[in-house]
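Q: With the input below, show me the fold.
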Amino acid sequence: MEPPEGNTWFYIKNHQQQGPVGLFELEKLFEQGILPAETFIWSKEMNCWQMAKSLNILPDSVFMSKKLEQPEENLASVWQELEKDTYPNGRPFVRYLARFFDLSLFSLVLMTFVSIFSPKFILESSGIFIFMLSLILYVLVEASILSIFGNTLGKSILNARLRTTNGETLNFLTALKRSIFVTAAGMGFGVPFINFICFYYSYCDLKKNGKSTWDQQIGTVVLYGQVGLARILFVSLFPITLLIAGIMI
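A: Here you go, the predicted model:
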């Protein structure tokens, strides 16, 4: 299979999804032995992450010389290990945890602000209404955060980055379009039952294609890195703690 003629490539090294680099620079990384032939790579013209070896980016002679230097490996087991450690099919739970952490943090700030100026509104509003209101307002807030800082706090904690397929940070309009798409198609605007259906289909879509429908259509990509258990627990427990505190109050 011939590699696509894209000029922007992402690759995985040391369990981190990195890039973008041009095709010439990518070839040099392989030629100099910095990246092995089994490295997962991706460009916006590809449907999913694939091993560089399967795309014939390097001449066959380069791969042959490496085979002579090393004993024959079980490529099936190598693939399984790489697939397990480098997340070529996306990481739905990392994305969901990051979003719910960011939403919970925003809701806490919003409710604190509103309770100071209008405590009656908090007392008379249902939890579902407050969640939906926070979800809609967060669309604008998230777009602003992404365009200014390049990432949200939740994604940063979980070592995930959101970029365009050209490797740039999102501008406000692109970030706003993506936030609306995620809120509508990925979360069903927070409407009970509908949101669970949206969660399920977006999860299946991400696991099957390696990227969500909105990322594919808008031209964005989420890059993942390794993340420790302590960070996962912190991001997971924060929304739960706020929920319990809200019920008790």
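Q: all contacts plus neighbour counts: C-alpha atoms, from now on.
A: OK.
Q: Sort out which residues of the longest helix anywhere in the chain are buried, please.
A: Under DSSP state H, the helix in the chain containing the largest number of residues is helix 92-117. Buried positions in helix 92-117, judged by neighbour count with 16 or more other CA atoms under 10 Å: 92, 94-107, 110-111.
Q: How about stretch 140-160?
A: Those would be 140, 142-147, 150-155, 157-160, for stretch 140-160 by 16+ other CA under 10 Å.
Q: now stretch 118-133
A: 131-132.
Q: what's the spacing between the longest helix of the chain and its chain's center?
A: 18 Å (CA atoms, centre = their mean, to the nearest Å).
Q: Quick one: residues contacting the residue nearest the centre of the chain.
A: The centre of the chain sits closest to residue 222, judged by CA atoms, centre = their mean, with a distance of 3.4 Å. For residue 222, the contacting residues are 160-163, 211, by CA atoms under 8 Å, 6 or more residues apart in numbering.
Q: Measure how the strand or helix carrying it sits relative to helix 92-117, angle-wise.
A: In the assignment (DSSP states H and E), residue 222 maps to strand 220-224. Strand 220-224 and helix 92-117 are oriented at 100 degrees to each other (axes from the mean of the first three to the mean of the last three CA atoms, to 10 degrees).
Q: Figure out how far strand 220-224 is from the centre of its chain.
A: The answer for strand 220-224 is 5 Å, by CA atoms, centre = their mean.
Q: List the buried residues of the next helix or strand after it.
A: The helix or strand immediately downstream of strand 220-224 is helix 229-248, counting by DSSP H and E. Across helix 229-248, burial judged by 16+ other CA under 10 Å covers 232, 235-236, 238-239.
Q: Stretch 21-34 too?
A: Neighbour-count burial for stretch 21-34 flags 21, 23, 26-27, 30-31 (criterion: 16+ other CA under 10 Å).
Q: for comparison, sequence B:
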Amino acid sequence: MSVEILPTPAEAVAPLAVHPWQRYCARMIDIQFFGLISIVAIGFIGGIVAPEPVLRFFNLMEKGFLGTVLANVFTIGVTVPVIACFGAWTGTPGKWIFDIRVREADGRRLSLARSFRREATIWIKGFGFGVPFVSLITLIMSKVRLSEDGKTAWDEAMDCRVHHAAASVLGYVKKTMGVALVILALVYNYAAMIKNMMSAATS
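A: Predicted coordinates:
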């Protein structure tokens, strides 16, 4: 695996610059993108190997509040190894859109093992395993810590550096589109959650 060194300070914003909302949007894009691909892949393979159990499992995710909890936990959890692999090898779509790079203190890419450890820690400490309301609390706590200390708990523990590229016209265009995608995804997800809960209540 080739070693990639970060650009010089003239080409990038100082590592201490923090942009919590950009990091959140990048993460949500990655979760939605890789979550959809993973679920489709699991459904396709499961449909061949064990169609009935897979169908029952997916049906559970459409039944009321508990179904929503299961869907959130499963969707976010299943993306952990996928995002870890892409983060260690090429970077993720969300980070590309928001011009974010995660590196070791010396500028190298994270190894696969350390990338997986970071993603697993984000799943637990950042998203509270994806459990509704719990994840809201952990996200707010992480945002406050990042804004005040300049680092999240997982990056400080692993001594990682999160770099944001210098502002550019292309960067603004990508970020605007990224924010729009996140808003649309959130609206769709909440609408689906409310619909599922209403259906369960009237059934």
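Q: TM-score for these two?
A: For this chain pair, the superposition-based TM-score is 0.73 by TM-score structural alignment, normalised by the length of structure 2; 172 aligned residues with a CA RMSD of 2.7 Å.
Q: From residue 71 of structure 2, how far out is the aligned partner of the residue nearest to the centre of structure 1 in structure 2?
A: Mapped onto structure 2 by TM-score structural alignment, residue 222 of structure 1 lines up with residue 162. Distance, residue 162 of structure 2 to residue 71 of structure 2, by CA to CA, to the nearest Å: 29 Å.
Q: before we move on, what about residue 101 of structure 2?
A: Look at residue 101 of structure 2 and residue 71 of structure 2: by CA to CA, they are 29 Å apart.
Q: try residue 186 of structure 2
A: 14 Å.
Q: Then residue 55 of structure 2?
A: From residue 55 of structure 2 across to residue 71 of structure 2, the span is 14 Å (CA to CA).
Q: With respect to residue 205 of structure 1, which of the buried residues of stretch 21-34 of structure 1 is nearest?
A: Closest approach between these and residue 205 of structure 1, by CA to CA: residue 21, at 26.9 Å.
Q: didn't the closest one look like it was pressed against residue 27?
A: No - the pair residue 21 of structure 1 / residue 27 is not scored as a contact, 9.8 Å apart, by CA atoms under 8 Å.
Q: got the residue ranges for the helices in structure 1?
A: Along structure 1, the segments classed as helices by DSSP H run 23-31, 52-55, 60-69, 75-86, 92-117, 119-124, 127-149, 153-157, 172-181, 194-209, 213-218, 229-248.
Q: a markdown table for these, including distance to residue 42 of structure 1?
A: Below are these laid out as a markdown table (distance: least, CA to CA, whole Å):
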| stretch | distance to residue 42 of structure 1 |
| --- | --- |
| helix 23-31 | 11 |
| helix 52-55 | 9 |
| helix 60-69 | 20 |
| helix 75-86 | 13 |
| helix 92-117 | 18 |
| helix 119-124 | 47 |
| helix 127-149 | 23 |
| helix 153-157 | 21 |
| helix 172-181 | 21 |
| helix 194-209 | 12 |
| helix 213-218 | 13 |
| helix 229-248 | 26 |
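Q: Relative to residue 12 of structure 1, which of those helices is closest?
A: Going by CA to CA, the one of the helices of structure 1 nearest residue 12 of structure 1 is helix 75-86, 7.0 Å.
Q: buried ones in that closest one?
A: Neighbour count says helix 75-86 of structure 1 has 82, 86 buried, by 16+ other CA under 10 Å.
Q: That helix to strand 220-224, inter-axis angle?
A: Taking the same axes, to 10 degrees, one finds that helix 75-86 of structure 1 is oriented at 100 degrees with respect to strand 220-224.
Q: and helix 75-86 of structure 1, how far out from the chain's middle?
A: Remark: helix 75-86 of structure 1 is offset 20 Å from the chain centroid, using CA atoms, centre = their mean.
Q: which residues sit against it?
A: Counting by CA under 8 Å, 6+ apart, 12, 15-17, 225 sit against helix 75-86 of structure 1.
Q: Check stretch 114-133 of structure 1 too.
A: Contacts of stretch 114-133 of structure 1 (CA under 8 Å, 6+ apart): 107, 111, 189-191.
Q: Next, give me the two most distant ones among these.
A: It's 111 and 191 that sit farthest apart of those, by CA to CA, at 19.6 Å.
Q: in the superposed pair, what's the mean gap between the strand holding residue 222 of structure 1 and structure 2?
A: Taken against structure 2, strand 220-224 of structure 1 registers an average deviation of 0.5 Å after superposition, with mean CA distance after the TM-score superposition for structure 1.
Q: Count the neighbours of residue 155 of structure 2 for me.
A: By the criterion of other CA atoms under 10 Å, residue 155 of structure 2 has 19 neighbours.
Q: wait, it sits on residue 146?
A: No - using CA under 8 Å, residue 155 of structure 2 is not in contact with residue 146; the gap is 9.9 Å.
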